[in-house]
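S.K.: A structural model of the following input is requested.
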Amino acid sequence: MHTPPISTGVGLPQETASSALRERYVGDIAERFWVPAYQRGYRWGHEEVERLLDDVWNSDEPSYYLQPVVVKAIPDDDRWELIDGQQRLTTLFLILAYMRNESLQSTPPPYSLDYETRPEMLKYLSDPASIEPGSNIDAFHLAGAYETITAWFEAHGVRRQFVANKLYGYFFERVRIIWYEAPEETDSATVFRRLNVGRIPLTDAELVKALLLSKVESAAPSRGRSFEVAAQWDSIERDLRNPELWAFITAGKRADSTHISLLLDAIVGGPSGRDRPLFHTFETLRPDIELDPLGVWERVLDLHSLITGWYDDRDVFHRVGFLVTAGDHLGQIVAMSVGKTKSEFDAALIGRISEHLSLSEEGVRELNYEGRSAIRSERALLLMNVETVRRQRSSSERYSFHAHAEERWSLEHIHAQSAELLTRQDQWLEWLRLHRAAISAVPSIPAAARESLETEIDVALASPKLVESTFRGIEAKVIAALGESSDVDIHSITNLALLDSGSNSALSNAVFEVKRREILRRDKRGNYIPACTRNVFLKYYTSDADQQLHFWGMADRQAYLEAILDALRPYLLSDLTVEAGAADE
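M.R.: As a prediction, the model looks like this:
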């Protein structure tokens, strides 16, 4: 008797019968497969075939996994409908056929492939060495794959027999597939489309879910326990799809089709990114699931509870969110928390942030826009923004790591003293339009000087062709009218703020008043403006005695620097510690 199917997330209903999902060595596959008409023919080229051979041969892992093979039993037939895996199984068939044809092995391929609409494929596969590539498109690709296989073996020269023996042995003791049996009621064509549109494979999380539900069902006294686990799984998945929570633990990185994979990967640990072996999480968890499926599930529930607890704690939320945005992985932070009390974990987070920042007070004062210092400046200003929001105890506001992740942030000059980076007429015209509006709004410019400058800009804007010499002349007058006459370092941290890098180049090279007006416009429109960037352009840090709304002067810079130091002080190192660290590098 079959139990109702449980969704795995990619359109593959998963029965709770344990036979629905299992690992198999390639050498043990001896079934007859039927390839239905909804599939295209064999289409692998030289690159795919050679990569498979190289990957199997060069892998030093105990197990090498191919992508899952999805099959469905055909009623009253001894064949299996091959829903997904035709390309891989056909290539493996050709490799085995080559070994037999060249007398490198005595055994022919143990399985067979029948095609609903391509009867000639049987003839091609029975003697691939004699295929005429020009016969049709299927013959072309099969002949090309067989030629690639031949060249790969022959490239080993006198060691060809040795390589064939080793590779053949790997098929029985190393190379595995995930054998996935879909229930009989599955709509095969729909599953095939979902797996192949965009080439979405079964993921680690989906395989873990299928095996977990199967083992829970067989281990529990009541069949309903597996449905409870499935409901909890879906609930966790919904929680992790909260954009703010997801960005908090991932820095907003795009997710797999299942978000819960992040928790599974964190539990397992190991390499990340491209260095992570295929199905590493599933293979690592599989023995534990076989032995104690509910115990594995409790670990997932505990990690989910831990993360949601962090999310609800303002201090932990902001510190963990910063660390993740700065490059730490969730698994690293989880490992950091193990065995620690709340206060110990807080101290560990502060220490880790200090490591990322790696600055003394003097180091902060020396931060600037140039070279490697720009990276450290951007990180320092991010932490300032996060800390500013965290410290607002009477407010429920949080730093939005989701909004942060949605934009590309960069260091921008609060006040730019020249537009030298603008080199095109369209950029000059836009710069003049922006500054024309600002000049009209600054009351401290004498009326006669303002009118003269506005007229000069209007003439330039109306000119059919604006030449650079004309623009540079007007630019100098505008900078003099809207800028501060000072020799201070334009690239100093005291003149830098976080802004989204989507701003156009004319705005990036604008003076303070132009940027202030634009920031206010965006803020009113509902755009996300980092708290400290907003504060800078509202002159929040400058004392009342030093206020001059339309310019960014020395008093503003000094007040801003003190605010930066105040926000970062809990994370700053002593000058001696920084010097010792630099000496060790």
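S.K.: make it CA atoms for all contacts and neighbour counts henceforth
M.R.: Fine.
S.K.: Tell me, how many residues neighbour Arg225?
M.R.: Neighbours of Arg225 under the rule other C-alpha atoms under 10 Å: 17.
S.K.: Over to the one 3 residues further on?
M.R.: Neighbour count for Glu228, taken as other C-alpha under 10 Å: 12.
S.K.: okay, now Val216: neighbour count?
M.R.: 25.
S.K.: Sorry, wrong one. I was asking about Gly351.
M.R.: What Gly351 shows, counting by other C-alpha under 10 Å, is a neighbour count of 16.
S.K.: how about this one, so we can line them up?
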Amino acid sequence: MANGEKTIGDLKGHNFFVPSYQRGYRWTKDEVTALLDDVSEFSNEGDKMYCIQPLIVKRREDSSFEVVDGQQRLTTIYIFMKIAAQEIRSAVPPFELSYETRENSSSFLKNLSDDTYSDNSNIDFYHMGLAYKNMNTWLETQPDKSVAIQELNTKIRKSVFFIWYELPQDSDPIAMFTKVNLGKISLTNGELIKALLLNKDNFDTSSANKRQTEISLAWDRIEQGLREDSFWYFLNEKEQSGTRIDMLFDLLAKDYNNNAKNPISTNQNYFPFLVFSAALKNAKGSETDFVNSLWSDVEKLYAEFRDWYSDLNKYHIIGYLIATGTTITEIFSLTRGKRKSEVATALLAKAKIKYDDLAILALDTTAHKKRIRQLLLLFNLATLVCKSEKQYRFPFDIYKREKWDIEHIHATADETDDADDSFGNLALLDCHTNRSYKEAPFLDKRKIIIERESKGLFVPLCTKNVFLKVYSKNLDDMDIWNEKDKVDYVSAVTQTLNSFFNGGQDSERDN
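M.R.: Next up is the predicted model:
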């Protein structure tokens, strides 16, 4: 499997075969002009390159390549080359296209010109001819059509490239076509990088199969670990659009790119793959060492995340930081190269949030609402860290996948009292439960909370404690949430956060 990058010029001498399961060429004016606009506006100074997505192929017995994905772009490039060849004698298309069930389409493309593009005798001719016409219309809008053709021709041949993805001989191209096209699922960075790294050409012949198998098994082990939702959502706010292992490569690619002689633009599609592909090219002659080094970095990064997850002190405070907007890169700066006690101090300092004004804090501004939500989350985590036996792990997966509200403990619409948006009257609860009991009295809310937990559904510990009046010093009236309860609650939050930030973890840190 030869995977990497191929410029249009690199496709010279290639013969592409479009199988019957592919639909015909159907790019409209919008797609054609968008591609021309992008290439025209792209600056290729300093050997910069422009990626036009993966070209997925499978080698056939006659050495041609079956096109699984990328036919539309290939055909568009071919059509432009037919226009350019009329201006520049040497600008003939570098590759050929043939079709399993539409043989006349191949002939139509080969003979495409100003005299033939308007042949609408079949649907393929119509769309190919329309693309030809739209390209000429676009070129006519340029200050100098001849110069525009020459500049585009040079850029397309030298600086525009496909991510070349060649399927193994034992793979099913129709299954891949279905995945990529019918399911509208793109190849992920992880899939591309795996093919790049496991290319047998990266290893000595004697050890290729063994090392490929080792990395492949380790890859599956890491993917399996990342599919554990409690672990994944501890580190992430939402699901990954590709495979979850993409997360590791996203982070490593930024580091590799920062240290590269010719960094790649971070806003490119498939940025991580392009970074590692370029690094592998630069490692020519030392491909095995590069693959082993990169894979070692992947293993170390995954092990670092697992260490955060297994250490419950780190788990809760890092989970809080990530849930409130701190990036993993920022956390690295607080944890790497430091002793355990220094790490704890740095993380606590980063998590510190103003809480000495809880008695006057209220839902009166967006900023206050954000801080209240953060404080309520932190109160739950600090309680687990400082006051429990630490047999319980806060479920960030449930917290992040469900929508959470700041709930009024005493209903704001209760006719017996004015609305109270102060901190002493607020707790954290999922939207579904919050909305289900609307403006119910305190006693009814408690019943709903207890019923929810009896069904095995998650209720934040501190929210449950509020409705059981755990924080209240006077339990004479268990049926209402009064002013004294609010004061006691605010005091409990303050004491817990004081303990958390001022030594409540010391005994655990020394273990």
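S.K.: Mind telling me what Glu298 of the first structure corresponds to in the second structure?
M.R.: Aligning on TM-score structural alignment places Glu298 of the first structure opposite Ser296 in the second structure.
S.K.: Please report how far its match lies from Ser146 of the second structure.
M.R.: Distance, Ser296 of the second structure to Ser146 of the second structure, using C-alpha to C-alpha, to the nearest Å: 51 Å.
S.K.: for the first structure, which helix is longest?
M.R.: helix 293-312 (DSSP state H).
S.K.: And His24 of the first structure, which helix or strand is it part of?
M.R.: You called it His, but residue 24 of the first structure is Arg. strand 21-25 (DSSP states H and E).
S.K.: which part of the second structure lines up with that strand?
M.R.: So strand 21-25 of the first structure sits over residues 3-7 in the second structure, by TM-score structural alignment.
S.K.: List the buried residues for stretch 357-365 of the first structure?
M.R.: Leu357, Ser358, Leu359, Ser360, Glu361, Gly363, Val364, Arg365 (16 or more other C-alpha atoms under 10 Å).
S.K.: I'd like to know which of these is nearest to Trp246 of the first structure.
M.R.: Nearest to Trp246 of the first structure among those: Leu357, at 23.8 Å, using C-alpha to C-alpha.
S.K.: What separation is there between the closest one and Ala348 of the first structure?
M.R.: For Leu357 of the first structure relative to Ala348 of the first structure (C-alpha to C-alpha), the value is 14 Å.
S.K.: repeat for Leu240 of the first structure
M.R.: Counting by C-alpha to C-alpha, the gap from Leu240 of the first structure to Ala348 of the first structure is 25 Å.
S.K.: hmm, what's the outermost residue in the first structure?
M.R.: The outermost residue of the first structure relative to its centre, with distances by C-alpha atoms, centre = their mean, is Ala448 at 55.8 Å.
S.K.: Give the equivalent position in the second structure for Ser440 of the first structure.
M.R.: So, by TM-score structural alignment, Ser440 of the first structure is left unmatched.
S.K.: same thing with Glu181 of the first structure?
M.R.: By TM-score structural alignment, Glu181 of the first structure lines up with Glu166.
S.K.: burial of the residue nearest to Ile29 of the first structure when sequence neighbours are not counted, as a residue count?
M.R.: Sequence neighbours aside, Tyr111 is the residue nearest to Ile29 of the first structure in space, at 6.3 Å (criterion: C-alpha to C-alpha, 6 or more residues apart in numbering). Using other C-alpha under 10 Å, Tyr111 of the first structure has 14 neighbouring residues.
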